[in-house]
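Asker: Here is the input, now give the coordinates:
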Amino acid sequence: MGAERFLGCRVDRKSGEDEDDDFSLEGFHQDLDDEQEDSISDDDCGGEAEERRIYWESQHLLLQEIVEQYNAVGRKVREEMKRQIEIARESSRSTLCLRRAVVNQLCSKGLNAALCFSHWKPTHNTPAGWHEYIEVRVNTQGKKKQIGFVVEVGFREEFRMAKASEEYKKLIKQVPEMYIGKWEHMKAIIRLLCEAAKKSAEEQNIHIGPWRNKTFMQMKWSPSSSSSSSSSSNHLPPTFKVA
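Answerer: Below you'll find the model as predicted:
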């Protein structure tokens, strides 16, 4: 952050005078000014440190609450999908191949899975982009209506930054490595992490790219910007219903 400043006590003495002789009033006033500036600087640093601590603690608590809500929905189907994804991972050499292998594996188990592509045009603040992810249509308990589960096999990696602050690094460790859940929970996580990434960049005094902003990141998995490439016509068997 700011460079450290060493302040010494300066006394102007006339040549040949003893220690008890008067020192210059100009030097005395300057010393008082320096002490006051030093006191104000210490207060400012202390206030900034406390503000920073409160900010990061609040973000950890908010993210923890969101993740707990995420974990509470569709626990059984999530665990089954994780098992099938690990099976598909054994035969895949890249993330691109993995997504296709996961869709095939999930469909073979009766899950209504599809490979989706999100794409969007550039705006004044957001560059154009595209992303590939998986969506699984899941039956709700006791209802015929299905809900969409977004599946991102490398979700945590999407938020890593090379020059992030230590607090930001600790924060993203709370993020699920693999996301399998509702779009609403994902959207809340993205919003929180993008704000935290901006705060981290400010603390590190570095520029953050437009591909790190909330709008860009949310467009990656936004249903409104996506199209499905393939899916299974099968619906979920009774054992794969969301509680």
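Asker: Please make it C-alpha for all contacts and neighbour counts, starting now.
Answerer: Fine.
Asker: neighbours around residue 37, how many?
Answerer: By other Cα atoms under 10 Å, the residues close to residue 37 number 12.
Asker: In terms of helices and strands, where is the spatially most central residue of the chain?
Answerer: The residue lying closest to the centre of the chain (Cα atoms, centre = their mean) is residue 193, at 2.6 Å. For residue 193, the host element (DSSP states H and E) is helix 183-204.
Asker: Residues contacting that helix, please?
Answerer: 1, 59, 63, 66-67, 69-70, 148-150, 159, 163-165, 167-168, 172, 207-208, 212-214, 217-218, 221-222 (Cα atoms under 8 Å, 6 or more residues apart in numbering).
Asker: who are the neighbours of the helix or strand containing residue 62, in terms of helices and strands?
Answerer: Using DSSP H and E, residue 62 falls within helix 25-72. Other helices and strands packing on helix 25-72, by 3 or more Cα pairs under 8 Å, 6 or more residues apart in numbering; DSSP states H and E, are helix 166-172, helix 183-204.
Asker: could you redo the last one with a cut-off of 10 Å?
Answerer: helix 166-172, strand 179-181, helix 183-204 (3 or more Cα pairs under 10 Å, 6 or more residues apart in numbering; DSSP states H and E).
Asker: ok, residue 70 touching residue 150?
Answerer: No. Using Cα atoms under 10 Å, residue 70 is not in contact with residue 150, being 11.8 Å away.
Asker: coming back round to it: okay, angle between the helix holding residue 193 and helix 25-72 too, please.
Answerer: 160 degrees (axes from the mean of the first three to the mean of the last three Cα atoms, to 10 degrees).
Asker: next SSE after the strand ranked longest in the chain?
Answerer: The longest strand of the chain (DSSP state E) is strand 129-140. Counting by DSSP H and E, the next helix or strand C-terminal to strand 129-140 is strand 146-152.
Asker: To check against the first, give me the structure of this:
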Amino acid sequence: MDLAMLVTDFLENGGTGGADSRASSDSDSALSDHLADNISIYKQGGDEKENELLSMVHSLLFSIHESDLLAFKRGQCSASCIRHLLVKLLRYSGYDAAVCVSKWQGFDKIPGGDHEYIDVIMNSDTEYRLIIDIDFRSHFEIARAVDSYDSLLNSLPVVYVGTLPRLKQFLHVMVDAAKWSLKQNSMPLPPWRSLPYLQAKWHSKYERIDLHIEQDFHSTASDHALCIGHLKRLKSSLQSELDTERLLMMPIKTDMKRRAKFERRRRRSLLSF
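Answerer: The predicted model follows:
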């Protein structure tokens, strides 16, 4: 059963009792596993350039100090401070990076809005660009989420770095997951978590903003408490994500070493004949 059928089956049959309830529970589990598998596949779907940029972004974010945020003018302090600093560091590293601001008008039941993210032009001739969103998981937070939805949410990249098509794959999965979670609490999907609204954030017309940091040499940490808190949470989440990935890779590396050792022994035994 493919993803669309799993979602449809759950939304139509979830919440019944008896044997139907057991069948619904099986469908629920199958859908959760399917969504988790898709997220895992999409996380590994980046090419060499995407992976190199992702590694660079991680390193640069860890290099940002709280004191760096104090250079921003008071009242300007938000996650935007971190984005502008990251763009500055990316440019120092040779990347054509910029803060982008997208805006869109409301349509049907979808509200209008705006969104700020980073892009990196990888090829000026083809306008091949990669998207960087430093607060990726926040776009999918929902009320009264079931445990399995929270697990899916926490399996998403802390910072998204990649192409628009791969980003769209994550959006499809998380919208289906949100519908599935909210259905269990008899709650509708809010417009700001719908696929059209989420797509509008990165697919709408945008403007690349000139890098201009208006400095304030008299500001203090208390003036930038919100942004400093955001930076701390971002670094903590990133570190947790990297630690988890290392733990998951350890059995694979151990198994590869074991196989290599076995192969060397096998070759020596063959040569001894």
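Asker: Just give the TM-score of the two.
Answerer: In this superposition the chains share a TM-score of 0.71, using TM-score structural alignment, normalised by the length of structure 1; 189 aligned residues with a Cα RMSD of 2.3 Å.
Asker: Would you mind checking the contacts of helix 183-204 of structure 1 for buried ones?
Answerer: Among these, those buried by neighbour count (16 or more other Cα atoms under 10 Å) are 59, 63, 66-67, 70, 148-150, 159, 164-165, 167-168, 172, 212-214, 217-218, 221-222.
Asker: what's the counterpart of the residue nearest to the centre of structure 1 in structure 2?
Answerer: Here residue 193 of structure 1 is matched to residue 174 in structure 2, going by TM-score structural alignment.
Asker: And residue 175 of structure 1, by the same measure?
Answerer: Checking with TM-score structural alignment, residue 175 of structure 1 has residue 156 as its match.
Asker: which one is that match nearest to, not counting chain neighbours?
Answerer: residue 137 (6.5 Å; Cα to Cα, 6 or more residues apart in numbering).
Asker: The one you found: neighbour count?
Answerer: Per other Cα under 10 Å, the neighbour tally for residue 137 of structure 2 reads 17.
Asker: Check residue 9 of structure 2 too.
Answerer: The burial count for residue 9 of structure 2: 16, using other Cα under 10 Å.
Asker: excluding its backbone neighbours, what's nearest it?
Answerer: residue 27 (7.4 Å).
Asker: and the gap between the counterpart of residue 46 of structure 1 in structure 2 and residue 137 of structure 2?
Answerer: By TM-score structural alignment, residue 46 of structure 1 lines up with residue 22 in structure 2. According to Cα to Cα, to the nearest Å, residue 22 of structure 2 and residue 137 of structure 2 sit 31 Å apart.
Asker: One more: residue 130 of structure 2?
Answerer: Taking Cα to Cα, one finds residue 130 of structure 2 at 18 Å from residue 137 of structure 2.
Asker: same thing with residue 260 of structure 2?
Answerer: From residue 260 of structure 2 to residue 137 of structure 2 the distance is 39 Å (Cα to Cα).
Asker: same question, residue 129 of structure 2
Answerer: Residue 129 of structure 2 is 21 Å from residue 137 of structure 2, by Cα to Cα.
Asker: Residue 207 of structure 2 now?
Answerer: For residue 207 of structure 2, the distance to residue 137 of structure 2 - Cα to Cα - is 23 Å.
Asker: repeat for residue 27 of structure 2
Answerer: When residue 27 of structure 2 is compared with residue 137 of structure 2 (using Cα to Cα), they lie 25 Å apart.
Asker: Same question for residue 202 of structure 2.
Answerer: 15 Å.
Asker: Could I get the contacting residues of residue 127 of structure 1?
Answerer: By Cα atoms under 10 Å, 6 or more residues apart in numbering, the contact list for residue 127 of structure 1 reads 120-121, 210-211, 216.
Asker: Span of stretch 104-123 of structure 2 from start to end?
Answerer: 26 Å.
Asker: Flag every buried residue along it.
Answerer: So, applying 16+ other Cα under 10 Å, buried residues of stretch 104-123 of structure 2: 104, 110, 116-122.
Asker: Residue 77 of structure 2: which of these is nearest?
Answerer: Nearest to residue 77 of structure 2 among those: residue 116, at 14.0 Å, using Cα to Cα.
Asker: which residue lines up with that closest one in structure 1?
Answerer: In structure 1, residue 116 of structure 2 lines up with residue 132, judged by TM-score structural alignment.
Asker: just to revisit the earlier point, list the helices and strands the longest strand of structure 1 packs on?
Answerer: helix 95-108, strand 112-120, strand 146-152, strand 179-181, helix 214-219, strand 226-231, strand 241-242.
Asker: Done for today, thanks.
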